[in-house]
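Asks: Sequence and predicted structure, then a few things I'm wondering about:
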Amino acid sequence: MARLLNHKKRQAMRYYNSKTINGKTFEEVRKSVEGALKDAGFGILTEIDLQKTMKVKLDKDYLPHTILGACNPVYADKVLSIDPSISTMLPCNVTIREIENEKHEVSTINPLFAMEGVGNAELRVHAGEIQDKLQGMLDRL
């Protein structure tokens, strides 16, 4: 029974959080996201330009869509100290995607959802703190 309840709880939790931003260019949104991430203690370790990648690899046209690999080194150190293999779940992905002209969606991974499957209560505490920081970043946009 407990397993079924955990499954239902996981299904109810979204794997990402997002915010739609209107009236700005992609680059303006990106600058806002980078500033808000920095204010929340995150740096950007990686960047994937999906628009460019899909064009080069599949000759498909996408609207601008970028994945930023964001890392808060303090929290990365905390979770790696608990479970070094958790590095498979780092960094936190933050995406910026153009929906239509001057309308963009900024999305972040929900670390609570991601860590739920690991089954370590100590990691969940930190995941909740990271979730709060990422949600705060979205709220500031």
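Replies: Nice, I can see it.

Asks: okay, CA-based contacts and neighbour counts for the rest of this
Replies: Will do.

Asks: Endpoints of stretch 65-78, how far apart?
Replies: With C-alpha to C-alpha, to the nearest Å applied, stretch 65-78 spans 30 Å between its terminal residues.

Asks: just stretch 19-35 next, same as before
Replies: 16 Å.

Asks: With stretch 47-64 instead?
Replies: End to end - C-alpha to C-alpha - stretch 47-64 spans 13 Å.

Asks: Give me the contact list for it.
Replies: For stretch 47-64, the surrounding residues in contact (C-alpha atoms under 8 Å, 6 or more residues apart in numbering) are 26, 65-69, 96-100.

Asks: ok, 7 Å please
Replies: Outside stretch 47-64, the residues within contact range by C-alpha atoms under 7 Å, 6 or more residues apart in numbering are 65-69, 97-98.

Asks: okay, now the one to match up with it:
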Amino acid sequence: MEYRVNLCETPPQAVLRIPLEVRPDLLSEGIVSGMGRLSEVAEKAGLTANGAPMITFHRELPAEDAIVIDFGLPIEAAPALGPSSGAELVIQSPTLVARTSHRGGYGDIDAAYRALREWLQQAGYRPVGPPTEAYLIGPDEVSDPRLLSTEIRIPVSPAPAIAVHLPTAFPDAVERTRTVLRERGFGVVTEFDVQAALRERTGQHIEEYLILGICNPQLAGIALATDREAGLLMPCNVVVRADDTGVLVEAVDPTLLVQVLARPELATTAEEIRRMLAGALASLARPAAAAG
């Protein structure tokens, strides 16, 4: 199915929250049981629901071991709960989330999570909290899994980087990145092979990971003429690193320089560097897209 992703800010709300243990091999049964527990506690406490029940995963669901996940139910303001309920009332602050909806059973809900992760990479956002599933139509309401409707929400914030994903081999991605950066006026002044350094010096093994230090001499001169401390943030780092489906190329957002140094007069130069970097990474992605 097609997943549409959008950003929204969740409103402040009171939530009845109960941590419960769930087994991965009995996930549907665990969700139904948890929702029943939520309803039972809410009814005994005289609480009125004003939203869909939801669960929050604080870590990935393991293959075998049970984990504790938070079951939540948005409610109207109400009296305090007794300690024997095993639940608590919490006030959730407004939060920026990326969200999408999954229709159908939970066996293929991973596709919705993949769509969210791909959207975050392309839109320049990063997750800043655990995902939450809100059961708009849950298994406690219908027996036919085709009728289930689940909204997945991930708290996000703007990423401090410009990034592009390349479905290609690591050596090819590195060479293309060097070439495109030079064509766009950036000199590659340093290279640091993080994978090799960690393996040789600490014995640690990580994925292929290269840091390129780049600089545009003309724009660097303008920035230094404005503030000599601008050199502390030079050269600009570009990271090329392998992931499960290809290679991620990330460039630090140069507009951060303006924020760190609190020098608004650097804004024009920083925006120009960002425009050039964004253009370089965009052109880096085009051949791969055309080839697909």
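Replies: Thanks, I have it. Nothing here was measured: the structure is a model prediction, and the numbers come from that model.

Asks: Tell me which two in the contacts of stretch 47-64 of structure 1 are the farthest apart.
Replies: Gly69 and Glu98 (18.0 Å; C-alpha to C-alpha).

Asks: Test my guess that Ala70 of structure 1 contacts Asn93.
Replies: Yes - using C-alpha atoms under 7 Å, Ala70 of structure 1 is in contact with Asn93, at 6.1 Å.

Asks: Looking at the two, which is more packed in?
Replies: Ala70 (24 against 21; other C-alpha atoms under 10 Å).

Asks: Are we agreed that that one is in a strand?
Replies: Yes - under DSSP: H, G, I helix; E, B strand; the rest coil, Ala70 of structure 1 sits within a strand.

Asks: Could you check how far the residue mapped onto it from structure 2 is from Val258 of structure 2?
Replies: When structure 2 is aligned by TM-score structural alignment, the residue opposite Ala70 of structure 1 is Ile214. Computed as C-alpha to C-alpha, the Ile214 of structure 2 to Val258 of structure 2 distance reads 18 Å.

Asks: Then Gly185 of structure 2?
Replies: From Gly185 of structure 2 across to Val258 of structure 2, the span is 21 Å (C-alpha to C-alpha).

Asks: Tell me which stretches of the stretch 151-292 of structure 2 form strands.
Replies: Applying DSSP state E, counting those that start in this stretch to the stretch 151-292 of structure 2 gives strands spanning 161-166, 187-193, 209-215, 236-243, 246-252.

Asks: quick one: the second one to structure 1 mean distance?
Replies: After superposition onto structure 1, the mean distance of strand 187-193 of structure 2 to its aligned counterpart is 0.5 Å, using mean C-alpha distance after the TM-score superposition for structure 1.

Asks: could you give the angle of that strand to strand 209-215?
Replies: 160 degrees (axes from the mean of the first three to the mean of the last three C-alpha atoms, to 10 degrees).

Asks: swap in the shortest one?
Replies: Going by the same axes, to 10 degrees, strand 161-166 of structure 2 is angled at 130 degrees with respect to strand 209-215.

Asks: The last one now?
Replies: Strand 246-252 of structure 2 and strand 209-215 meet at an angle of 40 degrees, taking the same axes, to 10 degrees as the criterion.
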